[in-house]
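Engineer: prediction below, plus the sequence it came from.
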Amino acid sequence: MDGLANELEALNRASSVRRLLDSASIPDRPGYILRGNRALLDLCSNDYLGLARHSAIAEAMRDSLLTEGAGAGASRYVTGNFPSYGLLEKALAEWQNREAALVFANGYMANVGVIGALASRGDVVFSDRFNHASIVDGIAISRTEHARYRHNDMEHLRFLLNKYRDKRRKLIVTDAVFSMDGDRARLTELVALKMEYGAMLMVDEAHSGGIYGQRGEGLGHELGLENDVDIHMGTFSKSFGVYGAYVCGSNTLIRWLVNKARPLMYSTALPPSVVAGIAKSLELVRTEHWRRERLSAASRVFRSSLIEAGFNVGSDDTPIVPLLVGDNDRALRFSIALEEEGIAAVAIRPPTVPAGTARIRFTLSASHTVNELKEAAARIRGIGLRLGVSDSCNGS
């Protein structure tokens, strides 16, 4: 324990230590959280469509709690496979226009389970360097060859595909929208490469599901590539406002995962109340397109306001807006100053992002109004000027 204490102190000196911050929801103020006794504009959650506190979802979960109890009691392979699971998976497959679907406890377990089931020794997984940690860990646990290509660098991926072209099974995995940079994967080119080299393509729609597509199916559908993606994975903990994850694909894929995905086999099933909440949320995601339109407008307004203020926030149009700071300590001071100004947004530091690229990661929601975001951008600009961040961004 002494050694751990010393290492924690070293992390603290490098402004790299992490702490858990207490927060609470405010029922009558969507888009805000309570921290201490202060209401803060919530610019750090992933509740993109503003569904996390939706009364219809809460009511569906309450009704399920009263009729089906608090927990599933066992794995889905034992007694935990409630009928509501099958109904939800049927609805998910129809929504994604796939043959079948499978629900997992969360996105981490879904990525680990899928990669571990599809790849092992003698295979190779090609992974974007900025992919989520769950993808990286899934590859490590599977003990397959890990070929990391430079972020969105298709020529580097082509080089690696050619290098490993004789491997038994080749799987390309990418986030659709990258969680720390807010930019999109080059899915059209990835589809072309997977076809050229006979690989499978898995797309993690965690930060794009609900946001893109006519019914919120994700970026693959938005681009008309849904039939070219072999494994569609997404989560219910962001745009859906609930918890859990899904995988959609062919009947063969889902049957294989049922037999081989260890996180599915060795975990207690999601509580039936959560499944009921997901089912109600899916109805809202599919039909309430106005939420996507409002989120898109909010994203444009907020990002353009920060760009005009001289910040480096990237040029994409997603609801993830990273304000690049660079230095860990300055990122922490920026986050503290934001809270003092009534804004909740956390400092993201290595190893979550590359060294020297610490940032404030803002995430937007359909719950936010344009006026709220314009006022927030003005306060952020003032903090940036005090800390010298906007000047450094202009010169980068």
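Structural biologist: That came through, no problem. Numbering: from 1, shown residues only.

Engineer: please count neighbours and contacts with C-alpha atoms only from this point.
Structural biologist: Will do.

Engineer: so residue 48 makes contact with residue 295?
Structural biologist: Yes - counting by Cα atoms under 8 Å, residue 295 is a contact partner of residue 48 at 7.2 Å.

Engineer: higher neighbour count, these two?
Structural biologist: residue 48 (29 against 24; other Cα atoms under 10 Å).

Engineer: now do the contacts for the closest residue to residue 365 other than its chain neighbours.
Structural biologist: Distance criterion Cα to Cα, 6 or more residues apart in numbering; nearest residue to residue 365, sequence neighbours excluded, is residue 48 at 4.2 Å. Residues counted as contacts of residue 48 (Cα atoms under 8 Å, 6 or more residues apart in numbering) are 211, 238-239, 295, 319, 363-366.

Engineer: which ones among these map onto helices?
Structural biologist: residue 295 (DSSP state H).

Engineer: which of the contacts of residue 48 sits closest to residue 19?
Structural biologist: Residue 19 lies nearest to residue 363 out of these, by Cα to Cα, at 19.9 Å.

Engineer: for the closest one, give its distance to residue 41.
Structural biologist: The gap separating residue 363 from residue 41 is 11 Å, by Cα to Cα, to the nearest Å.

Engineer: among the contacts of residue 48, find me the one that's closest to residue 283.
Structural biologist: Set against residue 283, the nearest of the contacts of residue 48 by Cα to Cα is residue 239 (12.4 Å).

Engineer: picking up where we left off before, hey, what's in contact with both of residue 48 and residue 295?
Structural biologist: Joint contacts of residue 48 and residue 295 (Cα under 8 Å, 6+ apart) are 319, 364-366.

Engineer: kindly reformat these as CSV containing neighbour count.
Structural biologist: Converted to CSV, the shared contacts of residue 48 and residue 295 look like this (neighbours: other Cα atoms under 10 Å):
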residue, neighbour count
319, 28
364, 26
365, 28
366, 25
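
Engineer: now, the most widely separated pair of those residues?
Structural biologist: Of all pairs in the shared contacts of residue 48 and residue 295, the most separated under Cα to Cα is 319 and 366 at 9.7 Å.

Engineer: quickly list what's touching both of these two.
Structural biologist: Listed contacts common to residue 319 and residue 366 are 48, 295; contacts here mean Cα under 8 Å, 6+ apart.

Engineer: quick one: the helix or strand harbouring residue 7 to chain centroid distance?
Structural biologist: Assigned by DSSP states H and E, residue 7 belongs to helix 2-13. The gap between where helix 2-13 is centred and where its chain is centred comes out at 30 Å by Cα atoms, centre = their mean, to the nearest Å.

Engineer: next helix or strand past that helix?
Structural biologist: Next along the chain after helix 2-13, with elements defined by DSSP H and E, is strand 24-25.

Engineer: quick revisit: a markdown table for the contacts of residue 48, including distance to residue 61?
Structural biologist: Below are the contacts of residue 48 laid out as a markdown table (distance: Cα to Cα, whole Å):
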| residue | distance to residue 61 |
| --- | --- |
| 211 | 23 |
| 238 | 17 |
| 239 | 17 |
| 295 | 26 |
| 319 | 28 |
| 363 | 26 |
| 364 | 25 |
| 365 | 23 |
| 366 | 22 |
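
Engineer: second structure for comparison follows:
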Amino acid sequence: MDLFDKIKKAEYLQEARIAIDQGIYPFFLPLEETEGTEVIINGRRLIMLGSNNYLGLTTHPKVKEAAIKAIKEYGTSCTGSRFMNGTLKLHKELEEKLAEFLHKEAALVFSTGYQTNLGTISALIGKGDIAITDKEDHASIIDGCRLSQGEMRRFKHNDMEDLEKVLASCPDNAGKLVIVDGVFSMAGDIAPLPEIVKLCEKYGARLMVDDAHSIGVLGDHGRGTANHFGLEDKVDIIMGTFSKSFASLGGFIAGDEEVIFYIQHTARSFIFSASMSPANTAAALAALEVMQEEPERIDHLWKIANRMREGLKSLGFDIGNSCTPIIPIYIRDRWKTIYMWKELFDLGVYCNPVLPPGVPPNQSLLRTSYMATHTEEQIDRALEIFEKAGKKVGII
């Protein structure tokens, strides 16, 4: 058998070709210009409702200036791993400020959020250990478990009865790590941390929370899910990314100093990767400062998100259990989802179609997300477009 035979037989690739031929392929569209809340694609200006730029900091003068200054001072790259020549004073400063911000003893920054989960989980979960994950956890969590030498067990999404069954089935002598998203990236709902913490304490499990979509969104000054529930001292490891609210690229973990020190010396994706670029590090540092200096951004983000959520619900769209600035629109039929995306695109709104295997079969959706910098006028226009497109495609 030829290794490449599978390529010709892949059904989803055949469907992608069909969509390209019909002019309705929704992926890999190059942005010619972006101002955060609006973008230009193929010469057309659209309202951006598909970005994770929750606080709108990618265009903040302080963040941009910090990145420019770092390039002038350090150049464009560290050209080495953190173990060797790739640790800058900026990296250490960012780690110290993150730990302080999250009320943890220490923090460690990685080059991407994906690498953060791969390295952290595979370092902690060894032979005889068990990682316990929510079925809607991010792919990087699942891949981190697969790379580990331990076992992965999964529980139904936000189902505490099922989580307890899984925990009760684990051997007493096994090390156990429960890993959940704080805010789930597709459904936009929040993990029930108070109940999860109780179960972890009952069964002697440690807890890791992926706050990629929570930092800058939930909690005091955007400190995340644990802070939101008043459980910072009960969550062992907090993970986050810089590619959302921090307007940069990279990731981090925060926790007890001895745990972070262990991961720093054992996480392969950390040890064998070049470090965060100076510009990305400086941008993340500046964004962290803005989060603390301008809390009104978070207030406006929630105002915009709540208004859009109520507007979509009143029009008759199915938005599931969303309670955050991530608002899915469930259409479920794959092709109808693409046609709805194209209609919105043609009318001036950009959002993200999510199809299997990104979601379970028959759960195709449009993922929308909102920014602190969206205006009331943009939301008014977006709701008008959703109503028009939804009626044309037969969604509402």
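Structural biologist: That came through fine. Treat the numbers as computed from the prediction; the structure is a model and nothing was measured.

Engineer: tm score of chain vs chain?
Structural biologist: In this superposition the chains share a TM-score of 0.95, using TM-score structural alignment, normalised by the length of structure 1; 388 aligned residues with a Cα RMSD of 1.6 Å.

Engineer: and the residue nearest to residue 365 of structure 1, how close does it get to residue 388 of structure 1?
Structural biologist: For residue 48 of structure 1, the distance to residue 388 of structure 1 equals 30 Å [Cα to Cα].

Engineer: again, but for residue 233 of structure 1
Structural biologist: Residue 233 of structure 1 sits 40 Å away from residue 388 of structure 1, going by Cα to Cα.

Engineer: what about these two, which has more around it?
Structural biologist: Neighbours around residue 233 of structure 1 and residue 388, counted as other Cα under 10 Å, are more numerous at residue 233. The numbers are 26 against 13.

Engineer: aligned partner of the more buried one in structure 2?
Structural biologist: Using TM-score structural alignment as the criterion, residue 233 of structure 1 maps onto residue 239 of structure 2.

Engineer: in contact with its match, which residues?
Structural biologist: Residues near residue 239 of structure 2 by Cα under 8 Å, 6+ apart: 116-117, 208-212, 251-254.

Engineer: check these and tell me the two furthest apart.
Structural biologist: Taking Cα to Cα as the measure, the contacts of residue 239 of structure 2 have their most distant pair in 208 and 251, spaced 14.5 Å apart.

Engineer: please enumerate the helices of the stretch 101-250 of structure 1.
Structural biologist: Ranges of helices within the stretch 101-250 of structure 1 are 107-118, 133-142, 154-163, 187-197, 219-222, based on DSSP state H, counting those that start in this stretch.

Engineer: does residue 356 of structure 1 count as helix, strand or coil?
Structural biologist: The assignment at residue 356 of structure 1 comes out as coil when based on DSSP: H, G, I helix; E, B strand; the rest coil.

Engineer: what's the burial count for it?
Structural biologist: 13.

Engineer: just checking, it touches residue 326?
Structural biologist: Yes - with contacts counted by Cα under 8 Å, residue 356 of structure 1 reaches residue 326, the gap being 4.8 Å.

Engineer: re earlier: nearest to residue 126 of structure 1, out of the helices of the stretch 101-250 of structure 1?
Structural biologist: Of all the helices of the stretch 101-250 of structure 1, it is helix 154-163 that lies closest to residue 126 of structure 1, at 7.5 Å by Cα to Cα.

Engineer: where in structure 2 does that closest one align, residue-wise?
Structural biologist: Against structure 2, helix 154-163 of structure 1 falls on residues 160-169 (TM-score structural alignment).

Engineer: average offset between the matching stretch and structure 1?
Structural biologist: Superposed on structure 1, stretch 160-169 of structure 2 shows a mean distance to its aligned partners of 0.5 Å (mean Cα distance after the TM-score superposition for structure 1).

Engineer: ok, now stretch 286-293 of structure 2?
Structural biologist: Looks like 1.0 Å for stretch 286-293 of structure 2 (mean Cα distance after the TM-score superposition for structure 1).

Engineer: in structure 1, what range does that stretch match?
Structural biologist: Aligned by TM-score structural alignment, stretch 286-293 of structure 2 falls on residues 280-287 of structure 1.

Engineer: residues making contact with the matching stretch?
Structural biologist: So stretch 280-287 of structure 1 is contacted by 51, 56-57, 60, 95, 210, 214-216, 239-242 (Cα under 8 Å, 6+ apart).

Engineer: just flag the most distant two among the residues you listed.
Structural biologist: 60 and 214 (24.8 Å).

Engineer: looking at these two now, which is surrounded by more residues?
Structural biologist: Taking other Cα under 10 Å, residue 60 of structure 1 and residue 214 do not tie; residue 60 has more neighbours (19 against 15).

Engineer: now do the same contact list for the aligned residue in structure 2 for residue 381 of structure 1.
Structural biologist: In structure 2, the residue matched to residue 381 of structure 1 (TM-score structural alignment) is residue 387. Residues near residue 387 of structure 2 by Cα under 8 Å, 6+ apart: 315, 396.

Engineer: SS state for residue 387 of structure 2?
Structural biologist: Per three-state DSSP, residue 387 of structure 2 ends up helix.

Engineer: just the strands from structure 1, written as ranges.
Structural biologist: 24-25, 32-35, 38-42, 100-104, 124-128, 145-149, 170-175, 200-204, 231-235, 245-249, 320-326, 343-344, 347-348, 358-363 (DSSP state E).

Engineer: quick one: the last one to strand 38-42, angle?
Structural biologist: Right, strand 358-363 of structure 1. 90 degrees (axes from the mean of the first three to the mean of the last three Cα atoms, to 10 degrees).

Engineer: after superposition, how close is strand 358-363 of structure 1 to structure 2?
Structural biologist: In the superposition against structure 2, strand 358-363 of structure 1 averages 0.5 Å from its aligned positions (mean Cα distance after the TM-score superposition for structure 1).

Engineer: what does that strand contact?
Structural biologist: 43-46, 48, 180, 319-328, 331, 334-335, 345-350.

Engineer: give me the distance from it to the chain's centre.
Structural biologist: When distances are taken as Cα atoms, centre = their mean, strand 358-363 of structure 1 is centred 14 Å away from the chain's centroid.

Engineer: matching residues in structure 2 for that strand?
Structural biologist: Using TM-score structural alignment, strand 358-363 of structure 1 pairs with 364-369 in structure 2.

Engineer: now the second one
Structural biologist: Correspondence between strand 32-35 of structure 1 and structure 2 is established over residues 38-41, with TM-score structural alignment as the criterion.

Engineer: with the longest one instead?
Structural biologist: Across structure 2, the stretch matching strand 320-326 of structure 1 (TM-score structural alignment) is residues 326-332.

Engineer: what's the mean deviation for the matching stretch versus structure 1?
Structural biologist: Its matched residues in structure 1 lie on average 0.4 Å from stretch 326-332 of structure 2 after superposition (mean Cα distance after the TM-score superposition for structure 1).
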